[in-house]
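J.: Sequence first, predicted coordinates after that:
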Amino acid sequence: MTMPKEDTNTMRALQALENSDPSVRLQAALALGTTPDPRSVDRLIERCAVEPEFSVREMLTWALTRHSPSMTVPGLLHELRSDRAQARSQALHTLSKIGDRQAWPSITRALLTDPDDEVARTAWRAAVVLVPEGGKPGLAAVLTTQLGRGERETQLSLSRALIALGEVITPVLRTAMTDPGPQVRQHAIATERLLRDPDAGFEFAIEEAKRIVALGTISQEE
């Protein structure tokens, strides 16, 4: 019995995901997204957890978004509990691209405060995409517990996530401005500056915040 051409192409593409050449893996992911086949979903998700090349991971995510959420979301939610940081991070990224809000309850506090910076940053981005309107204050409260965390890139990611929630973040930012930790205060001040003036730029906002903290002059009326 001859295997249909579509089946043959899918099998070849799935095998090519394991090729040592990243350009071959990229083309395989492209093919699997161009001609979606539910049988490829599990392998695509599995590959996301171990794929070393960013461009290939992006294509794997795109391929998954080409399939029905009913086929992809359950497997991605399972990956959120993986011991492998990349599996958690890539699953979060893919869920944010799919945009199915049924995934929101799985964006837990543990993920939002994950010890791995890349996982946490991806969780922040996914959360602001998936959060329902009524969940924004609670999300803002959790995100502000991460103020002052990590290097500039991580701090910028958090500020962007908070700002995406809008004015609901103002009360929790004001509270954070009185935190005992100077880095937390600086980050909170910088984030509020960016909320009010998105064109200010993060570097300018954080340097201004440092001066304010050093002088001990935080105006609650600004």
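T.: Good, I have the coordinates.
J.: CA only for contacts and neighbour counts going forward, please
T.: Fine.
J.: which element is Asn9 on?
T.: For Asn9, the host element (DSSP states H and E) is helix 5-16.
J.: Can you point out the buried residues in that helix?
T.: For helix 5-16, burial by neighbour count (16 or more other C-alpha atoms under 10 Å) applies to Asn9, Thr10, Ala13, Leu14, Ala16.
J.: got another, please set it beside the one above:
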Amino acid sequence: MLIGEVARRSGVSTRMLRHYDTLGLARPTGRTVGGYREYSAEDIRRIFHVESLRSLGLSLREIGRVLDDPAFAPSALVADLIRRTEERLKREQELLERLRAVDASAPARWPDVLRLVELLHGLTSASAARRQQTVLAPAEDVPVPVEVLAEAVLAESDPNVAGALRWALARADGDVVPTLAAGMRSADVDVRRRAVLAIAAMPGAEAAAVLADALADPDATVRKHAALALGARGATTAVPTLVGMVVEGPNDIEAAEVLGTLARDPACAERIMTALAGEVDAHPTDAAVRIRLAQALAEMPGTSAQGLLRRLAHDDDRSVALVAAALADVVDRRAADRPGPGVTPR
């Protein structure tokens, strides 16, 4: 079969077939009387093999090695192709996200586009210092799209840069909660931890609903951040998690303070006291837990916890008894110093 017919049937241009011939990759094994290239059925089969391997991303040099060395093991080369393809897809995904960010900003002039691209480069810099500087001192007159900030905070591992990003997000215009909520569904626990911290700084019912769902997260750290944020908003659904934080530590002080604030509501105070008393009874041999519970009881408003503190002041463990007795005295003094109705404090 002559080269023109091979080109028509294979879809490979005559120019590329001649290139294959020059490289020794797919040469015709015959010539006509007039000197024209003549391809056999085996030659055409090799051309299809070359095209198949090209479709996998192999270079022509790699294809030559594969076809000419019967002992060539494909596993290492295929693994390398997978790695290269993943890197290419990552670069293309980053480009797509960058283009979407530019489009979302609706730039009116090319200088606006260039300034925004410069800002995006700063947010994706390998230098944490540069990323933080980009967040705190963005390009003049170029607002950062909230979606870009949200994606950046979900990916940011440096705590200082992440803090700056959360600060910027809390002050940005636009609804960023849906993007952060998507981060809460990530299989990567680090992403969920970053997301819950960012959502905790967001006002509104939408953010509160996402935080409420986060109380069921399999990761304890995510649950703790959600409970502290919800408790600070007055959500009583956080009480069980907050009480658990007191029992477990090490965030027992923060949890106790939030529980004390929630206990200003009499209906919630009874629920909290019941839960704390139950934990005291559930840990009769763990002095460290009972000390943390005593400290949490001291955060309760008024003298509602005084009875349980006095009971702990007679605990069999001396360290628990001493701490509880001291805290009971603090609660008594605090109650005595509180002015009654119509009394002006001195």
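T.: Right, received. Where do you want to start? Keep in mind that this is a model prediction, so the values were computed, not measured.
J.: just to revisit the earlier point, what's in contact with the helix holding Asn9 of the first structure?
T.: By C-alpha atoms under 8 Å, 6 or more residues apart in numbering, the surrounding residues in contact with helix 5-16 of the first structure are Val24, Arg25, Ala28, Ala29, Ala31, Leu32, Asp37, Ser40, Arg43.
J.: Taking their axis directions, the helix or strand immediately after that helix in the chain and helix 5-16 sit at what angle?
T.: Remark: after helix 5-16 of the first structure, the chain's next helix or strand is helix 22-34, criterion DSSP H and E. Calculated by axes from the mean of the first three to the mean of the last three C-alpha atoms, to 10 degrees, helix 22-34 of the first structure forms an angle of 140 degrees with helix 5-16.
J.: need the longest helix for the second structure.
T.: Assignment by DSSP state H gives helix 74-104 as the longest helix of the second structure.
J.: if you line the two up, which stretch of the first structure does that helix fall on?
T.: For helix 74-104 of the second structure, there is no aligned range in the first structure, judged by TM-score structural alignment.
J.: tell me which strands and helices that helix is in contact with?
T.: Applying 3 or more C-alpha pairs under 8 Å, 6 or more residues apart in numbering; DSSP states H and E, one finds that helix 74-104 of the second structure contacts helix 110-123.
J.: What residue in the second structure is paired with Cys48 of the first structure?
T.: Cys48 of the first structure maps onto Val153 in the second structure, by TM-score structural alignment.
J.: Counting neighbours, what do you get for its match?
T.: 27 (other C-alpha atoms under 10 Å).
J.: now do Val320 of the second structure
T.: A total of 22 residues lie near Val320 of the second structure under the criterion other C-alpha under 10 Å.
J.: tell me which element it falls in.
T.: Here Val320 of the second structure is covered by helix 318-337, with elements defined by DSSP H and E.
J.: Also His19 of the second structure?
T.: In this structure, His19 of the second structure sits in helix 14-23 according to DSSP H and E.
J.: Can you check which part of the first structure that helix sits on?
T.: Following TM-score structural alignment, helix 14-23 of the second structure has no partner segment in the first structure.
J.: Which of the three states applies to Val6 of the second structure?
T.: Secondary structure state of Val6 of the second structure, per DSSP: H, G, I helix; E, B strand; the rest coil, is helix.
J.: And the helices in the stretch 201-346 of the second structure, which stretches?
T.: Along the stretch 201-346 of the second structure, the stretches classed as helices by DSSP state H, counting those that start in this stretch are 205-214, 220-232, 239-248, 252-262, 266-282, 287-297, 306-312, 318-337.
J.: Which of those sits closest to Glu97 of the second structure?
T.: Counting by C-alpha to C-alpha, Glu97 of the second structure lies closest to helix 205-214 out of those; the figure is 24.3 Å.
J.: Now the closest one on the first structure. Mean distance?
T.: Once fitted to the first structure, helix 205-214 of the second structure is off its aligned match by 3.0 Å on average (mean C-alpha distance after the TM-score superposition for the first structure).
J.: could you give the angle of that helix to helix 220-232?
T.: Using the same axes, to 10 degrees: helix 205-214 of the second structure against helix 220-232 is 140 degrees.
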